[in-house]
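Chemist: requesting a structural model of the entry that follows:
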Amino acid sequence: MSKANSIDIQPRDFVNGDVLIPGSKSYTNRAIAIAALAEGQTVIEHALVSEDTEFIAKGMESFGNVHIDIDAEKERMLVNRKPAAPIAPKQPIFFGNAGTPIRFAITMASLANGVSELTGNERMQHRPCQDLIDALVQLGVKAHVIRGTGCPPIQVEGPSLRGGKAKIRGSVSSQYTSSILISAPYAERDVELEITDDLTSKPYVDMTVGIMKDFGVEVERDGYRRFKVRAGQRYRSGTYRVEPDASNMSYFLAAAAITRGRVCIPGINTSSLQGDVKFIDLLEQMGCCVEKETDYIAVSGKQMRGIDADMNRMPDIVPTLAVMAAFAEGRTHIYNIGNLRIKECDRIAAVENELRKMGIDTESTEDTLTVYGGKPTGAVIDTYDDHRIAMAFAIAGLKTPGVVINNPSCTAKSFPTFWEILNGLS
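Modeler: Below you'll find the predicted structure:
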């Protein structure tokens, strides 16, 4: 990872080769949280070591009964949980701008003895959690938003996860549902969740249910409307291997698309529960050649055309798709993405601002972004301290001379080795 204040991206004639992608951030976060509840030692292999995963690891350790050894070089984490009960720490637990970790930890704090305070940086203190708190209160949890804003800091008193039935909105964030599901086996009674509207980012809940099963806990479900976790189930410790991160894979597949090269990603296939693996379907619609094999995915770039894309199931890919659309013929309309306005930054506004700097026409509404393809020009790109903005626009620089990325170190949140891998492309 670069420590420079900015990076000049060097264009390539085309990008070819195999790219090894680190482990999935979403799966690593879930594996750490579940392993912190599984008595004994859990080995997490091919784990992503990044700011976000380190935040959740430190958060789990703060309850006193878990110790986590992290070996970044070997991409391995050893999670050791003692049989002792978790105890609320005396100091607030700080999560930076790590949305998934703090939301998972809010429910887990209801299992600890004492009062926990969970907080983050300034941006985190504007990211909503109220729907999660409202659902937890229905399950007996003593929790509240300290400043009454619906956002962190949050105070949780435990042990107080009684269980029962709760209704929860799913349209703001799927992380609320995943948070409750992960801790639900340790409630006093069965936990039943009813989603009262259309659940956003559905694949992330599928990932949660899938990894819970891998660790020995069953979730009963009726599609995306109702979920039930029977009390008394326990996670089993053991060894868990994390698959490559489909969100981070997207940048290098996009590099192939934009430069009309070929990039192969080993170790992942279309059976992955990661919603972002469906990005390859969008590439195919745009005109690229896609290879879908059991042990790799590969993309060869062709002249791209604009498409219409409902991105509710893979919102993290929107900046990547928008940058690709700038090089495509015609119009690309990206819709059902309103929750991007409450991510690390307002990603719709950020993408629109930076594309306009590059001479690309765009339009947006509260939950849509339309990009009119053209010939992007070089620009200094502001990243809004958002890793996905930095990485998506870096790919534009592989085709367009004069692209400079400000604050490149923000990629440490999810992909610390991004610049090293990018620089190694041939």
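Chemist: alpha carbons only for contacts and neighbour counts from here, please
Modeler: OK.
Chemist: pull the number of nearby residues for A38.
Modeler: Using other C-alpha atoms under 10 Å, A38 is surrounded by 23 other residues.
Chemist: what sits closest to it if chain neighbours are left out?
Modeler: If the residues on either side of it in the chain are set aside, A38 comes closest to Y235, at 4.9 Å by C-alpha to C-alpha, 6 or more residues apart in numbering.
Chemist: what's the local residue count around that neighbour?
Modeler: Neighbour tally, Y235, other C-alpha under 10 Å: 21.
Chemist: any idea how far the closest residue to S300 other than its chain neighbours is from A254?
Modeler: The shortest distance from S300 to any non-neighbouring residue, by C-alpha to C-alpha, 6+ apart, is to R262 (4.2 Å). Distance from R262 to A254, counting by C-alpha to C-alpha, to the nearest Å: 10 Å.
Chemist: between those two, which one's more packed in?
Modeler: A254 (28 against 24).
Chemist: ok, which stretches of the stretch 201-350 of the chain are helices?
Modeler: 202-214, 246-259, 279-285, 318-325, 347-357 (DSSP state H, counting those that start in this stretch).
Chemist: and those: which comes nearest D134?
Modeler: Closest of those to D134 is helix 202-214, at 19.0 Å (criterion: C-alpha to C-alpha).
Chemist: so which elements touch the closest one?
Modeler: Here helix 202-214 touches helix 25-35, helix 175-183, going by 3 or more C-alpha pairs under 8 Å, 6 or more residues apart in numbering; DSSP states H and E.
Chemist: so can I have a markdown table of those showing mean neighbour count?
Modeler: Putting the helices and strands packed on helix 202-214 into a markdown table (neighbours: other C-alpha atoms under 10 Å) gives the following:
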| stretch | mean neighbour count |
| --- | --- |
| helix 25-35 | 25 |
| helix 175-183 | 24 |
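Chemist: compare with the first, here's sequence two:
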Amino acid sequence: MKWLVTKSRLQGAVDIPASKSHTIRALLIATLARGESVILKPLFSKDGVSALHASKCLGAEISEQGETLIVQGTGGAITPKVPMIDMGNSGTSTRLFTLAAALSTTPVCFDGDASLRSRPMGPLLQALQDLGGSYECTEKDGHLPYSVHGSLRGTDITVDGTTSQYLSALLMTTPLIPGNTVISVPQLNEKPYVEMTLWWLDKMEISYEVNSGFNKFLVYGDQQYRPIEEKISGDFSSATFAAVGAAVTGGSVTLHNLDFSDPQGDKGVFDILRRMGATVTIEGKSVTVSAQQLHGTTIDLNAMPDAIAALAVLGTVAEGETRIENVAQARIKETDRIAVMADELRKMGADIEELDDGLIIRKSTLHGAAVSGHEDHRVVMALALAGMIASGETEIDTAEAADVTYPSFYDDFTVLGGHLQKI
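Modeler: Here you go, the predicted structure:
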């Protein structure tokens, strides 16, 4: 599917969909817990469905009652119901559920689409092996498709911190295995996502220790998850697009369903918007964003790499130069988002320069063009914002990818005044 986008001014209010990251963690904990869990208003997107599918395949019994999931957990006794689990495009779900699957002595195979097959899994598989598990990659070492199985036992391990998902997977499964696990993590990226994982462990009263540098963790073994009952809060990563959209189009948008006490790192986007000259007003679980004139700045995006696509568009309307740095891990997401955003925005006339770990963007006058979303949900949504500030028409392919995390994007942004058309 393609979207045709023309100049727009966003105005109004929008309810932000539930957090993908919280939904996946909630489903994993509910799967591993003993007893019945209730998950209220999870994200029913493609990534959410992948996590739901994995949960069922690993033995959880799940019923859907409107916007609520009722999960009968396994108590950590994983009994795979199928020999292979198709994870679609969900890297987070794949990494978190892979280690949990190794609680089973029966091999479980994971696979996904072409994008997911390209993403690195080697450090997680090595950590699994260090814990006593086994894996086999059937095509390319360190990549999907692969099979995993146990038995896992606590020990001292080191895991790569390029993506926080490797560490989160370990932190969520090692409490259930025999013995204590000491995890060393040199150069951890995306710290807020680990803090989100620890937030869940704290809610479950799981015992662990972490040092001040966030590079060594002690997880006590032989623990058990209790059932959860939790409403999933709004997704700050998805909120980024409405917030940036308001700022770049000169409109004013109120975003509902956002809890600023939540550990999600992408709430930092609102601080960046303020720093660049936008007006940001928070009232309870709502925030209003508007802007008339923006100025460039330097942005360390290590903690929230998912924001790079939208912020690259923001840089094109800011006076002077916007420098995004310390976010090399954006190259190993659904696409190489650094290279892709530079290439696609150049097609629209952007003055943009690619760095090893980020981008330099200078104020530019954008024009419509035929651009590719590269089957990456965040790239598609960011290019839609670019089309709203460009002259002429912008045609975006693979637009259906937005459904991965924001299935209502097209409808929400049309209601806000975005000129989008499906073709």
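Chemist: out of the helices of the stretch 201-350 of structure 1, flag the one nearest A231 of structure 1.
Modeler: Of all the helices of the stretch 201-350 of structure 1, helix 202-214 comes closest under C-alpha to C-alpha, at 13.6 Å.
Chemist: so the closest one corresponds to what in structure 2?
Modeler: The aligned range for helix 202-214 of structure 1 in structure 2 is 191-203, by TM-score structural alignment.
Chemist: what residues sit buried inside the matching stretch?
Modeler: K191, P192, Y193, V194, E195, M196, T197, L198, W200, L201 (16 or more other C-alpha atoms under 10 Å).
Chemist: same question, stretch 369-387 of structure 1
Modeler: Buried-residue list, stretch 369-387 of structure 1, by 16+ other C-alpha under 10 Å: 369-374, 376-387.
Chemist: still on that earlier bit, could the helices of the stretch 201-350 of structure 1 go into JSON lines alongside distance to S183 of structure 1?
Modeler: As requested, the helices of the stretch 201-350 of structure 1 are exported to JSON lines (distance: least, C-alpha to C-alpha, whole Å):
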{"stretch": "helix 202-214", "distance to S183 of structure 1": "10"}
{"stretch": "helix 246-259", "distance to S183 of structure 1": "25"}
{"stretch": "helix 279-285", "distance to S183 of structure 1": "31"}
{"stretch": "helix 318-325", "distance to S183 of structure 1": "30"}
{"stretch": "helix 347-357", "distance to S183 of structure 1": "30"}
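Chemist: of those, which is nearest N65 of structure 1?
Modeler: N65 of structure 1 lies closest, by C-alpha to C-alpha, to one member of the helices of the stretch 201-350 of structure 1: helix 202-214, at 20.6 Å.
Chemist: run the chain-centre distance for the closest one.
Modeler: 13 Å (C-alpha atoms, centre = their mean, to the nearest Å).
Chemist: stretch 270-286 of structure 2 corresponds to what range in structure 1?
Modeler: Using TM-score structural alignment, stretch 270-286 of structure 2 pairs with 280-296 in structure 1.
Chemist: what helix or strand is the equivalent of V404 of structure 1 over in structure 2 on?
Modeler: Counting by TM-score structural alignment, V404 of structure 1 corresponds to E395 in structure 2. Assessed by DSSP states H and E, E395 of structure 2 sits inside strand 394-397.
Chemist: quick one: that strand to structure 1 mean distance?
Modeler: Strand 394-397 of structure 2 differs from its equivalent in structure 1 by a mean of 1.8 Å after superposition (mean C-alpha distance after the TM-score superposition for structure 1).
Chemist: in structure 1, what range does the helix or strand just after that strand match?
Modeler: Heading C-terminal from strand 394-397 of structure 2, the first helix or strand you meet, by DSSP H and E, is helix 409-415. Using TM-score structural alignment, helix 409-415 of structure 2 lines up with residues 418-424 of structure 1.
Chemist: so where do the strands sit in the stretch 251-400 of structure 2?
Modeler: 252-256, 279-283, 286-290, 298-300, 321-325, 351-355, 358-362, 370-372, 394-397 (DSSP state E, counting those that start in this stretch).
Chemist: reformat those strands into JSON lines and put distance to Q165 of structure 2 next to each item.
Modeler: Formatted as JSON lines, the strands of the stretch 251-400 of structure 2 follow (distance: least, C-alpha to C-alpha, whole Å):
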{"stretch": "strand 252-256", "distance to Q165 of structure 2": "28"}
{"stretch": "strand 279-283", "distance to Q165 of structure 2": "30"}
{"stretch": "strand 286-290", "distance to Q165 of structure 2": "29"}
{"stretch": "strand 298-300", "distance to Q165 of structure 2": "20"}
{"stretch": "strand 321-325", "distance to Q165 of structure 2": "20"}
{"stretch": "strand 351-355", "distance to Q165 of structure 2": "24"}
{"stretch": "strand 358-362", "distance to Q165 of structure 2": "20"}
{"stretch": "strand 370-372", "distance to Q165 of structure 2": "27"}
{"stretch": "strand 394-397", "distance to Q165 of structure 2": "29"}
